[in-house]
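[1] Predicted structure and sequence below. I'll ask about it afterward.
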Amino acid sequence: MSQRLVVVGAGTMGAGIAYVAAGSGCDVVVVDVDAGRGAAARQQIRGWADKAVARGRSTEADAAALLERLGVMTNLTEVAPGPDVVVEAVPENVDLKRRVLADAEELEPKLLGSNTSSISIDSLAAGLRRPERFCGLHFFNPVYAMALLEIVVGEATDDDARRAALGLADRLGKQPIVVRDSPGFATSRLGNALGLEAIRMLETGVASAVDIDRAMVLGYRYPMGPLELSDVVGLDVRLDISRTLQRAYGDRFSPPQLLLDMVAEGKLGRKTGEGFYRWIDGEKVNP
């Protein structure tokens, strides 16, 4: 039976979640107040579907069916009530997320989730009428390629919500981990510790970006190095998470000056074409 899934936020993560959900047979609505972003998300999803066909991973019929299951709207009030899942995927801003989640809760979803990578689930749940239905649903970029779904349970999250989140992971073909709410959860806390140290190493001239990344790829079998991953995630996102973790755990998570300078200069990684590497059309340019 088809599930109804609503994604609030048409950025890269929202589009990725919607693409994977529609590809798994869910009826999906992407909601974004900016109609241009919504249209861009649909176009991006169409591009992913076309690439899957070109690479032999899908058929034209499957791609067409995926797009048929995808809708784009500009207001949550346009969405029919009672969806199975609503996933909030707006920028990492506490007040913005709280407003979006409060509005999304009016739809009475069976499961309400936030794609936050670092903000406390208990903090976000504080303003909800039904916090027992709420948990973190932390997807990874690119959503279609990354197997992990980090499920973050808060103090109020009940067993039904936990089971629903695990069921969603299974439906979307993701491998879940379940973690207790704490700043940075498991993945952002560990990933940022490595990423920030790699930036400090580059900043102090220990090695080049290429060699720092190569050390982790060849020596520890990482799929990509921490500096390349920072480019993929976005250096502004890396900085936001760093500041959140610094407030929680102290100066071992303080952002290096190099990271501050690059963000100030608009060098945000893959999405701007320049970070620790150069990028053209989303592909890294070999140094």
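    Nice, I can see it.
[2] C-alpha only now, for contacts and for neighbours.
    Will do.
[3] And residue 75, how far from residue 105?
    Distance, residue 75 to residue 105, using CA to CA, to the nearest Å: 14 Å.
[4] Those two: which has the busier surroundings?
    Under the criterion of other CA atoms under 10 Å, the comparison of residue 75 against residue 105 puts residue 105 first, with 21 against 15.
[5] Just confirm that one contacts residue 113, I think it does.
    No: with contact defined as CA atoms under 8 Å, residue 105 does not reach residue 113; the gap is 10.1 Å.
[6] just the helices in the stretch 101-250 of the chain please.
    Assigned by DSSP state H, counting those that start in this stretch, the helices in the stretch 101-250 of the chain fall at 121-125, 159-171, 187-203, 209-220, 226-233, 235-249.
[7] right, and those helices - which one's nearest residue 99?
    Among these, the nearest to residue 99 by CA to CA is helix 121-125 (9.5 Å).
[8] counting contacts, what elements does the closest one pack onto?
    Packing contacts for helix 121-125, counted by 3 or more CA pairs under 8 Å, 6 or more residues apart in numbering; DSSP states H and E, involve helix 94-105, strand 134-138.
[9] one more structure, for comparison:
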Amino acid sequence: MSDNQAPERVGVLGGGRMGAGIAHGFVLAGSSVTVVERDAEAAEAARGRVLDSIEKSLARGFAGDSAELESRLQVSANYDDFAQAQLVVEAVPELWDLKVESLRKVEAVIDSEAWLASNTSSISVSDLAQQLQRPERFLGLHFFNPVPASTLIEVVIGAQSAAETAQIARGWVQALGKTAVVVNDAPGFASSRLGVAIALEAMRMVEEGVASAEDIDNAMVLGYKHPTGPLKTTDIVGLDVRLGIAEYLHERLGERFAPPQILKDKVAAGELGRKSGRGFYDW
């Protein structure tokens, strides 16, 4: 595998919206991709998500053959199917215990020279690495939602990551047609820390009656050229996801990341954003 080339064989653990997007990207970059899910039904659902995403790329003009691209995708409910992967990206929900358990299971079946990455958006890569047998082969690859349309991947280097990790990861990112930003492990990295800080302040402004969600978002879109305002972005990401990240950053970085009551109340009421039909907006 040379610089700026995707691994020949890639594994993705978790085939939800993020995992399917990651698998889609590597298939289009020329990799053979195995997606592992919790059971056969979930695996088939993941296949559908990836293939639908591939068809949309072809419809937008991506030069490729549908059957050939589909042949590069395998779905499974068996961790052993990661055995030949040169890189496995974990994309399970943002829960410490689940991530540790999942990463350990992957590490137990992959080659000692394979790379293991987490798509975590906030959990310490160094802390996760300490739970593994080969921390030097571990890193963060933080993809952004929706993965096919996003042009950014945050490469997170842990305290024990091998010296060549950043260079190799930059090559993968370039092969995916995206841009890498490389950060050393810190709570929230760069993107989540800044994005959540803005979103939490926007929520406080709604809570205090400063302005409506729409007007706050328009201020950032029109005044600062953000493609989407912080509150609509929160709806897209999921209020429950944003709350979990805020609670983690609050614990690690202090009161400036304390989640506003409006966020806690909306999550408690099941107003999770786009996926539930209502958040700061009605969907």
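    Sure thing, it's come through. For clarity, every value in this text was computed on a predicted model and none was experimentally measured.
[10] And the TM-score between these chains?
    The TM-score (TM-score structural alignment, normalised by the length of the second structure) is 0.93; 276 aligned residues with a CA RMSD of 1.5 Å.
[11] one step back: as TSV, the helices of the stretch 101-250 of the first structure with mean neighbour count and distance to residue 37 of the first structure would be great.
    Compiled in TSV, the helices of the stretch 101-250 of the first structure are given as follows (neighbours: other CA atoms under 10 Å; distance: least, CA to CA, whole Å):
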stretch	mean neighbour count	distance to residue 37 of the first structure
helix 121-125	21	25
helix 159-171	18	26
helix 187-203	18	26
helix 209-220	15	33
helix 226-233	23	19
helix 235-249	19	19
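[12] quick check, distance from the longest helix belonging to the first structure to the centre of its chain.
    In the first structure, taking DSSP state H as the definition, the longest helix is helix 35-54. Distance of helix 35-54 of the first structure from the chain centroid (CA atoms, centre = their mean, to the nearest Å) equals 17 Å.
[13] What are the buried residues along that helix?
    By neighbour count with 16 or more other CA atoms under 10 Å, helix 35-54 of the first structure contains the buried residues 37-42, 44-46, 48-50, 52-53.
[14] which other residues reach it?
    Here helix 35-54 of the first structure makes contact (CA atoms under 8 Å, 6 or more residues apart in numbering) with 10-12, 15-16, 19, 30-32, 58-60, 63, 67, 72-74.
[15] Which ones among those map onto strands?
    30, 31, 72, 73 (DSSP state E).
[16] just those residues now: which is nearest residue 191 of the first structure?
    When those are compared against residue 191 of the first structure (criterion: CA to CA), the nearest one is residue 30, at 28.5 Å.
[17] Residue in the second structure paired with the closest one?
    Aligned by TM-score structural alignment, residue 30 of the first structure pairs with residue 35 of the second structure.
[18] if we can go back for a sec, so which of the helices of the stretch 101-250 of the first structure gets nearest residue 2 of the first structure?
    Across the helices of the stretch 101-250 of the first structure, closest to residue 2 of the first structure is helix 159-171 (CA to CA), at 10.3 Å.
[19] Onto which residues of the second structure does that closest one map?
    Using TM-score structural alignment, helix 159-171 of the first structure pairs with 163-175 in the second structure.
[20] Next: stretch 265-274 of the first structure.
    So stretch 265-274 of the first structure sits over residues 269-278 in the second structure, by TM-score structural alignment.
[21] Show residues contacting that stretch.
    234-240, 266, 279-283.
[22] what about 6 Å?
    Contacting residues not belonging to stretch 269-278 of the second structure are listed as 235, 236, 238, 239, 240, 279, 283 [CA atoms under 6 Å, 6 or more residues apart in numbering].
[23] Give me the buried positions along that stretch.
    For stretch 269-278 of the second structure, a neighbour-count test (16+ other CA under 10 Å) marks 271, 272, 273, 274, 278 as buried.
[24] Quick check: the farthest pair among those?
    271 and 274 (8.8 Å).
[25] hang on, the earlier thing: could the helices and strands packed on helix 121-125 of the first structure go into JSON lines alongside distance to residue 145 of the first structure?
    Below are those laid out as JSON lines (distance: least, CA to CA, whole Å):
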{"stretch": "helix 94-105", "distance to residue 145 of the first structure": "26"}
{"stretch": "strand 134-138", "distance to residue 145 of the first structure": "14"}
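[26] Relative to residue 173 of the first structure, which of those is closest?
    Nearest to residue 173 of the first structure, of all those, is strand 134-138, at 14.0 Å by CA to CA.
[27] Residue 87 of the first structure against residue 7, yeah?
    Yes: with contact defined as CA atoms under 6 Å, residue 87 of the first structure counts as touching residue 7 (4.9 Å).
[28] returning to what we had before: just say which of the helices and strands packed on helix 121-125 of the first structure is most tucked in.
    strand 134-138 (a mean of 29; mean count of other CA atoms under 10 Å).
[29] so what corresponds to residue 247 of the second structure in the first structure?
    Aligned partner of residue 247 of the second structure by TM-score structural alignment: residue 243.
[30] Please report how far its match lies from residue 154 of the first structure.
    22 Å.
[31] What distance do you get for residue 281 of the second structure to residue 19 of the second structure?
    Distance from residue 281 of the second structure to residue 19 of the second structure, by CA to CA: 26 Å.
[32] which one in the first structure is aligned with residue 146 of the second structure?
    In the first structure, residue 146 of the second structure lands on residue 142 (TM-score structural alignment).
[33] How about residue 85 of the second structure?
    Match for residue 85 of the second structure (TM-score structural alignment): residue 83.
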